[in-house]
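Chemist: Generate a structure from the sequence data that follows.
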Amino acid sequence: MINTPYKDLEKHDNQLHPSLLFLVFICIFIGVLIIGNAIGAGLIVLVYGTKTLTALATLDTSSPQIINALWILQTLGTTFPIFAAPVFFAFVVVRDPADYLKANFRFPWGLLFIGIFIMLLSNPVIEVLSNINQKLQLPHFLSGVQKWMEDSEKSAAQITETMLQMNTIGSLIFNVLFIGLIPAIVEEFMFRGVLQTIFLKWTKNAHVAIWITAILFSAFHMEFFGFLPRLLLGLLFGYFVVWTGSIWPAVWAHFLNNGLDVVLTYLSQHKLIKIDPNETHVFNAVAYITSAIILFILMLIYRRLALEKKQITEG
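Modeler: Sure, this is the predicted structure:
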């Protein structure tokens, strides 16, 4: 069993059952999401005109302002709601930001160093999961769903490719911040902060809470053929938070994952490396097995150090 840092689950608990808290949060998030997208679309029309909004809707990358429009909609329609909903919920609805955001720094800072190795060594495991995911096929009677998933995946890839066009060091730094760091912070506040806490209070089981949250985290990204790799990442982030009682080790690991993709994409675009960031056959079977074993050992070390620190703090 995990020695969860959430020992006093009833402390500061809201009177509402966690299932109702979950529904309340979902309603808040949907409301903010609708408002954010409406403001984003309105701003695009105001600044660039309806043609740019139409080009955005049809993913017409030839439009001269498409990248700016994508960033406006990404910021106001996605990033802002993912940040605003959990913060509003934690401060206004349950009035317990310490428990639902976990923005404390009471964890061994050496774990951030171990986190670097964990994220680097998880790449072969992520690759093999990605390859398995790519081969999964739905039954024939769900061929329409399969086609929709494939089309959605292509659209997401096209949007990502457009936003990751980096011609200068300045654009690299911008993307590291706005694709690497900021999404890591806001997504962890929402998933490992609010949602994982709700499911922990609901199920009273850290493993179940982590798995449910990781599944929702992966599904939320709507990239169906990357579901298993993102599920693994969600599990890693979830255990980091449970073991440390802080959101920041998960934010750090999340940022490392996102930021590394951005940097590798920049280096590849400028022919500074020969590795294709989208290549899914970089490693072999030996690397897969070795990576999985070392990753498991590092996670055990991470858990031990985190819980020892927690026991000392509580003692």
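Chemist: alpha carbons only for contacts and neighbour counts from here, please
Modeler: Will do.
Chemist: for the stretch 101-250 of the chain, what spans make up the helices?
Modeler: Remark: helices assigned in the stretch 101-250 of the chain by DSSP state H, counting those that start in this stretch are 110-121, 123-135, 143-163, 169-175, 182-188, 196-203, 206-220, 227-244, 248-269.
Chemist: Next, the contact list for the closest residue to residue 90 other than its chain neighbours, please.
Modeler: Spatial nearest neighbour of residue 90, excluding adjacent residues (Cα to Cα, 6 or more residues apart in numbering): residue 97 at 4.7 Å. Taking Cα atoms under 8 Å, 6 or more residues apart in numbering, we find residue 97 in contact with 87, 90, 91.
Chemist: Among those, name the buried ones.
Modeler: Among those, those scoring as buried are 87, 90 (criterion: 16 or more other Cα atoms under 10 Å).
Chemist: ok, so of the contacts of residue 97, who is nearest residue 28?
Modeler: Nearest to residue 28 among the contacts of residue 97 is residue 87, at 10.7 Å by Cα to Cα.
Chemist: most centrally placed residue in the chain?
Modeler: Most central in the chain under Cα atoms, centre = their mean is residue 187, positioned 5.2 Å from the mean C-alpha point.
Chemist: Touching, that one and residue 84? I think so.
Modeler: No - between residue 187 and residue 84 there is no contact under Cα atoms under 8 Å: 10.8 Å.
Chemist: Would you do the same for the sequence below? I want to compare the two.
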Amino acid sequence: MIQEPIEQYKAQPTQTHPSIQIIILVAGTIFALIVFGLLAAGIIWAIYGTQTVTDVMSFNTANKNTLSGLWILQIVSTTLPLFVVPVLFARFIVHDTPKYLKTNFQFPSILLLLVFAIMLFSSPVMEVLTNINQKLTLPDSLKAVEDAMRAMEQQAQKATTVMLTMNSVGSMLWAVFVVGLLTAIAEEFLFRGCLQTIFIKWTKNTHAAIWITAILFSTFHMEFFSFLPRVALGVFFGYFVAWSGSVWTGVWAHFLNNGSAVVITYLYQHKSISLNPDDQHVFNYSSYAFSLIIILILLYIYRNIALRKPMFNY
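Modeler: Predicted coordinates for the structure are as follows:
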């Protein structure tokens, strides 16, 4: 009896459990941060010498090479690993780059305009969250932890102040490129690309995944006294990506947030505007309420357009 030829069986890749994926992604990120951190120190040492490495770590601006060293440290020890890890993870660990990084541009372009409007109107909400956050204190038994967190945040602020002391338009554009664009791409690939996707698979609940990822996103920055507004930003970015199916809506929002902060800082330093970017008492209660209402309306419109749903049901 002649048998029909058997079709060649193609083995399907076995997908690891989301909990294992989390462990691999987190361990890979920590490892990469350590390795690239050592690489950054080595590059600074090779170019400027041992003293500059010490001055960079202590933010000693008396050394003219400290600023360059800080930028090398930022790009090599933070931006690069946060970009490389999710790309390698999506390509070689889960073997599904499109689903995990979501680098497609298949979304209505009007969503970018809506993201811009949401980020613009979110300023009062971010201010009130910052003010609430600043008043939070840990129990007396954890005072040592609180003091340590304040010291860490002051160190981070010192580094930011040094790097964002911009003497020219060129230095401002460089800061917008690195702090705004490169950081946005790297962090969105990691958090809204890989991490949020893993949590969606694990929890089977998009909302839970977005909030968990936003909390981890804020925790990663290790700045307790700006924790709440950063969680809110992470939630915005998360919904932008989840509803549009593209990481670039999150990147755009992240870029707007970081880039605008750089530009406002530059304009204030050169006395082109009187608004101090560190002032957290610009708006009033009516502004807070108006901001929240407008944001919710814009998010509703964004969601319906992104999911191709009718605005209203009659």
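Chemist: Any idea what the TM-score comes out to?
Modeler: Once superposed, chain against chain, the TM-score is 0.93 (TM-score structural alignment, normalised by the length of structure 2); 299 aligned residues with a Cα RMSD of 1.3 Å.
Chemist: that older thread, could you measure from the residue nearest to the centre of structure 1 over to residue 131 of structure 1?
Modeler: 25 Å (Cα to Cα, to the nearest Å).
Chemist: do residue 283 of structure 1 as well
Modeler: Per Cα to Cα, residue 283 of structure 1 is found 11 Å from residue 131 of structure 1.
Chemist: what's the answer for residue 177 of structure 1, then?
Modeler: Taking Cα to Cα as the measure, residue 177 of structure 1 falls 29 Å from residue 131 of structure 1.
Chemist: again with residue 203 of structure 1
Modeler: Residue 203 of structure 1 is 33 Å from residue 131 of structure 1, by Cα to Cα.
Chemist: and these two? which has more neighbours close in?
Modeler: residue 131 (17 against 13; other Cα atoms under 10 Å).
Chemist: what's the counterpart of that one in structure 2?
Modeler: Matched to structure 2 by TM-score structural alignment, residue 131 of structure 1 sits across from residue 131.
Chemist: dump the residue contacts of the closest residue to residue 107 of structure 2 other than its chain neighbours.
Modeler: Distances taken as Cα to Cα, 6+ apart place residue 244 nearest to residue 107 of structure 2, at 6.0 Å, with adjacent residues excluded. Residues near residue 244 of structure 2 by Cα under 8 Å, 6+ apart: 107, 303, 306, 307.
Chemist: again with residue 119 of structure 1
Modeler: 253, 256, 257.
Chemist: ok, and the most crowded of those?
Modeler: residue 253 (24 neighbours).
Chemist: measure that residue to residue 118 of structure 1 for me?
Modeler: Here residue 253 of structure 1 is placed at a distance of 8 Å from residue 118 of structure 1 (Cα to Cα).
Chemist: that older thread, quick one: which of the contacts of residue 244 of structure 2 sit in strands?
Modeler: Taking DSSP state E, every one of the contacts of residue 244 of structure 2 sits outside strands.
Chemist: List buried members of these by neighbour count.
Modeler: 107, 303, 306.
Chemist: I'd say the first one and residue 307 touch.
Modeler: No - counting by Cα under 8 Å, residue 107 of structure 2 does not reach residue 307; the two are 9.4 Å apart.
Chemist: Show me what residue 221 of structure 1 lines up with in structure 2.
Modeler: Checking TM-score structural alignment: residue 221 of structure 1 goes with residue 221.
Chemist: Its match: neighbour count?
Modeler: Using other Cα under 10 Å as the criterion, residue 221 of structure 2 is surrounded by 13 other residues.
Chemist: next one: residue 155 of structure 2
Modeler: Neighbour number of residue 155 of structure 2 under other Cα under 10 Å is 15.
Chemist: before we move on, what SS does residue 277 of structure 1 have?
Modeler: Classification of residue 277 of structure 1 by DSSP: H, G, I helix; E, B strand; the rest coil places it in coil.
Chemist: Over to residue 16 of structure 2?
Modeler: Three-state assignment for residue 16 of structure 2 (three-state DSSP): coil.
Chemist: Residue 22 of structure 2 versus that one, what's the distance?
Modeler: Counting by Cα to Cα, the gap between residue 16 of structure 2 and residue 22 of structure 2 amounts to 10 Å.
Chemist: got it, and residue 90 of structure 2?
Modeler: On the measure of Cα to Cα, residue 90 of structure 2 and residue 22 of structure 2 end up 12 Å apart.
Chemist: With residue 197 of structure 2 instead?
Modeler: From residue 197 of structure 2 across to residue 22 of structure 2, the span is 10 Å (Cα to Cα).
Chemist: Compare the two (neighbour count), which wins?
Modeler: residue 197 (22 against 16).
Chemist: And for the residue nearest to that one when sequence neighbours are not counted, the neighbour number?
Modeler: Nearest non-adjacent residue to residue 197 of structure 2, counting by Cα to Cα, 6+ apart: residue 100, 6.0 Å away. By the criterion of other Cα under 10 Å, residue 100 of structure 2 has 24 neighbours.
Chemist: wait, isn't residue 100 of structure 2 in contact with residue 194?
Modeler: Yes - contact criterion Cα under 8 Å: residue 100 of structure 2 and residue 194 qualify, at 5.0 Å.
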